[in-house]
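# The following block contains a protein sequence and its predicted model.
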Amino acid sequence: MTIATMIGIIFSIFVLLILLALLVVEVQFRRRPGNKLELTAGDWDITTYDPDRYFIEGELELINYTKRFEIMVPELWADVKLLSKESLEDITAKVWVTPQHADADARADGYWFAYIVKRKPTRLRVSVDIRGKDLSSLQSAWIRVHYVTYGPQGRIPKLRHVIVPLKFPTVEDSHRWRPATNADVLPIRTHLLTHLDDPVEIVKRYVLPHAQAGDVITIGETPVALMQGRFRHPTDVRPGWLARRLCYYFMPTSSLATACGMQTLIDIVGPWRVLSAFLLGALAKKFLGKPGLFYVLAGEQARLIDDVTGTLPPYDQFIVLGPENPQQVVNQIYQATGLGAAIVDVNDLKAVKILAATPEISLKSLEQALVTNPAGNADEQTPLVLIRPTSTA
């Protein structure tokens, strides 16, 4: 063996060792939590609800989910968008943030000073002061809390979206029963449902005044998901290589036909499941004439995701996932109210999908009562439908 050959072998081994070291570093880097700091949605309250003034306060937490790293929050501020079906010309809204750090006082000028979030969470208060001669037309306040995390992954801007309802229907607003197959149905209006709400409490508030023994209450799957906080803004979604390519193969009306919608599914069930479901689904459709296998293999969420424009403002700006543990939700409603309950997905095409129902309910009768979609697909804001079986059922 010549000296040149030995040098070549040594150089090759050296290069391989470097590549191996770089691979180990890359794997370890991907396992790092990075800037894993989140701002909670918080607890909110309307402390003043007068005809000419609303005052809203929210208590939120900044939580550092990393075990070894300190994450800094050099910037944090908030803004608010009011939603109404009438002009906002004479209505003003002021929003400000007050730090509630245990070890530091807030500044009198409202400046958010850079703060290090260690193992213990820290808190902050967001205040919104809304004024005008007549605020009765306001429907909701979309509050956006902007914050910047600064840590191992650099400087990363983030957003926490909070929707606070401002208009609350009365029980009397829902009184028009309608005939259906073997039942009468009552679409029930509610306020705009948000993460501040609980399905059981919503049923108690809006349904029980109308209900009697033997009635069944249904809730749309999207409102349940919203109450569970299962929605994402597209700016928080990072479409990868797979999502950007697979989305082109879905119908334009599908919520998976955008890169962000597809990536949301990938984030839930994983890339390998989505890819294998796509390939097997394509083969089944092409050679066996059986469409729809993708949705079976990819899981329930593949059918339930609603992309942007899929629901009421301001949630029309968000990707809404399907509800979590729907059977547990209906069981809780039954235990608390004694009413049979179901979570459903219904549209104007006479398609009724029952995600979960309490055991005593006849699924066939439920489908017959809902086939005309009494809750509506527009902005009726009637996510609840009370079903009363008739004597002919």
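Perfect, thanks for sending it.
# CA only for contacts and neighbour counts going forward, please
Noted.
# could you check the distance from the spatially closest residue to Ser391 that is not a sequence neighbour over to Ser84?
In space, and not counting its chain neighbours, Ser391 is closest to Asn182: 7.7 Å by Cα to Cα, 6 or more residues apart in numbering. According to Cα to Cα, to the nearest Å, Asn182 stands 38 Å off from Ser84.
# Pro359: what secondary structure?
State at Pro359, reduced to three classes by DSSP: H, G, I helix; E, B strand; the rest coil: coil.
# what about it, how many neighbours?
Counted with other Cα atoms under 10 Å, residues neighbouring Pro359 total 12.
# now swap in the one 4 residues further on and tell me
A count of nearby residues for Leu363, using other Cα under 10 Å, gives 16.
# wait, Ser127 sits on Val95?
Yes: with contacts counted by Cα atoms under 8 Å, Ser127 reaches Val95, the gap being 5.5 Å.
# of these two, who's got more company?
Set Ser127 next to Val95 and count neighbours by other Cα under 10 Å: Ser127 wins out with 21 against 17.
# OK, contacts around the more buried one?
Applying Cα atoms under 8 Å, 6 or more residues apart in numbering to Ser127 gives the contacts Phe55, Ile56, Glu57, Gly58, Val95, Trp96, Val97.
# Closest to Ala336 out of the residues you listed?
For the contacts of Ser127, the closest approach to Ala336 (Cα to Cα) belongs to Gly58, at 28.1 Å.
# now the closest one, what's its secondary structure?
Following three-state DSSP, Gly58 is assigned to strand.
# shouldn't it be in contact with Arg123?
No: judged on Cα under 8 Å, Gly58 makes no contact with Arg123 at a distance of 10.4 Å.
# dropping in the other structure now:
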Amino acid sequence: MLKPNEGKALYREVDGKNYARYAIKTHFITLGEDLDKIIEEYVIPHYQKGDIITLSEKIVALSQGDIIYKKDVKVTWLAKLLSKFVVKNQHCTGLRNVYKMQVAINIVGPVKILFAAIIAAIGKIFRIKGIFYKIIGNGISNLDGFNDEAYDYYADKGIFAPKNPERVCQRIKEKYDIDSMIVDANDLGVEILAFNKEIQDKGELVRKLLKDNPAGQDREQTPIILIREYAHREVSTSA
């Protein structure tokens, strides 16, 4: 039985068509788990031709094992300084977290980080947002972890953005004939990291369907959303 998360609508209408967004609950997924086994256990029993599944970038990254532990991050004065200027957000700490800021510095270098910070500060004067992340790139906005806001498991580890996400989606399509997208979604917005080539024209549709973050932001444990088009809305919430 599939259903939406509490407080989230099952259906959403986009461009005159109705879609269900089923939240697939999984066990608590940890470092090094087999993504294929997750799909086989939780997705295949429900998947129908024409469905699209979205996978959280976190579970894909965890399956790849690309993380860094807090104990291995040497925080510098620059990270402490710059993190103070990151806008505080109730939904996520982002680079306000000094460990995430330090990892960003380690990846792109202090010169580029400082340049991006200066340009972003100028941009704020003209109410232009997002300049910082556009300049530093390299998946920095997708850094996760280093916090225990939802689960203690993430307190001591940072999780990098998934490697070769397009290849992951294409492999899922080739092995299971399942259309998929890897997304970084929260209550602030939706970023689609990758999709299999067969649904390359569905990006904007999925972005609209996930706008209200049907996967949730707390302890839902629903990192997979199954999207299904309906000619009309069902009475039942089962899939």
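Looks like it arrived, so ask away. All values reported here derive from a predicted model rather than from experimental measurement.
# Grab the most central residue of structure 2 for me.
Residue closest to the average C-alpha location in structure 2 (Cα atoms, centre = their mean): Asp184, at 1.9 Å.
# what's the counterpart of that one in structure 1?
Using TM-score structural alignment, the partner of Asp184 of structure 2 in structure 1 is Asp345.
# My read is that that match contacts Ile354, right?
Yes: between Asp345 of structure 1 and Ile354 a contact is recorded at 6.4 Å, counting by Cα under 8 Å.
# before we move on, what SS does the residue nearest to the centre of structure 2 have?
Three-state assignment for Asp184 of structure 2 (three-state DSSP): strand.
# Checking the closest residue to it other than its chain neighbours next. Helix, strand or coil?
Excluding its sequence neighbours, the residue lying closest to Asp184 of structure 2 (Cα to Cα, 6+ apart) is Glu191, at 5.1 Å. Three-state call for Glu191 of structure 2 (three-state DSSP): strand.
# was I right about Glu191 of structure 2 contacting Ala185?
Yes: with contacts counted by Cα under 8 Å, Glu191 of structure 2 reaches Ala185, the gap being 6.1 Å.
# Name the nearest residue to Leu312 of structure 1, ignoring sequence neighbours.
Per Cα to Cα, 6+ apart, closest to Leu312 of structure 1 is Asp379, 6.3 Å.
# same check, this time on Gly292 of structure 1
Using Cα to Cα, 6+ apart, the nearest residue to Gly292 of structure 1 is Gly281, at 6.9 Å.
# Which position in structure 2 pairs with the one you found?
The alignment partner of Gly281 of structure 1 in structure 2, by TM-score structural alignment, is Ala120.
# mind checking how far its match is from Ile128 of structure 2?
According to Cα to Cα, Ala120 of structure 2 and Ile128 of structure 2 sit 8 Å apart.
# same check, this time on Lys49 of structure 2
Relative to Ile128 of structure 2, and taking Cα to Cα, Lys49 of structure 2 is found at 42 Å.
# And Thr93 of structure 2, by the same measure?
Distance, Thr93 of structure 2 to Ile128 of structure 2, by Cα to Cα: 20 Å.
# Those two: which has the busier surroundings?
Ranked by neighbour count (other Cα under 10 Å), Thr93 of structure 2 and Ile128 place Thr93 first, with 19 against 11.
# Pull up the aligned stretch in structure 2 for the host helix or strand of Val203 of structure 1.
Take DSSP states H and E as the rule and Val203 of structure 1 turns out to sit in helix 199-206. Counting by TM-score structural alignment, helix 199-206 of structure 1 pairs with residues 35-42 of structure 2.
# Mind jotting down where the helices sit in structure 1?
In structure 1, the helices defined using DSSP state H lie at 3-31, 199-206, 221-227, 241-246, 259-269, 271-287, 293-298, 301-304, 326-337, 363-370.
# Tally up the residues packed near whatever residue of structure 1 lines up with Val111 of structure 2, please.
Alignment note: Val111 of structure 2 maps to Trp272 in structure 1; criterion TM-score structural alignment. Trp272 of structure 1: 12 surrounding residues under other Cα under 10 Å.
# How about Asp307 of structure 1?
28.
# Please tell me how far it sits from Leu256 of structure 1.
8 Å.
# before we move on, what about Lys364 of structure 1?
30 Å.
# of the two, who's got more company?
Counting neighbours by other Cα under 10 Å for Lys364 of structure 1 and for Leu256 shows that Leu256 has the greater number, 25 against 8.
# Quick check: closest non-adjacent residue to the more buried one.
Met262 (4.7 Å).
# That neighbour pairs with which position in structure 2?
Looks like Met262 of structure 1 aligns to Met101 there (TM-score structural alignment).
# What lies in contact with stretch 245-259 of structure 1?
Contact with stretch 245-259 of structure 1 is made by Pro239, Ala243, Arg244, Gly261, Met262, Ala302, Ile305, Asp306, Asp307, as judged by Cα under 8 Å, 6+ apart.
# If anything else comes up later, I'll come back, but that's it for now.
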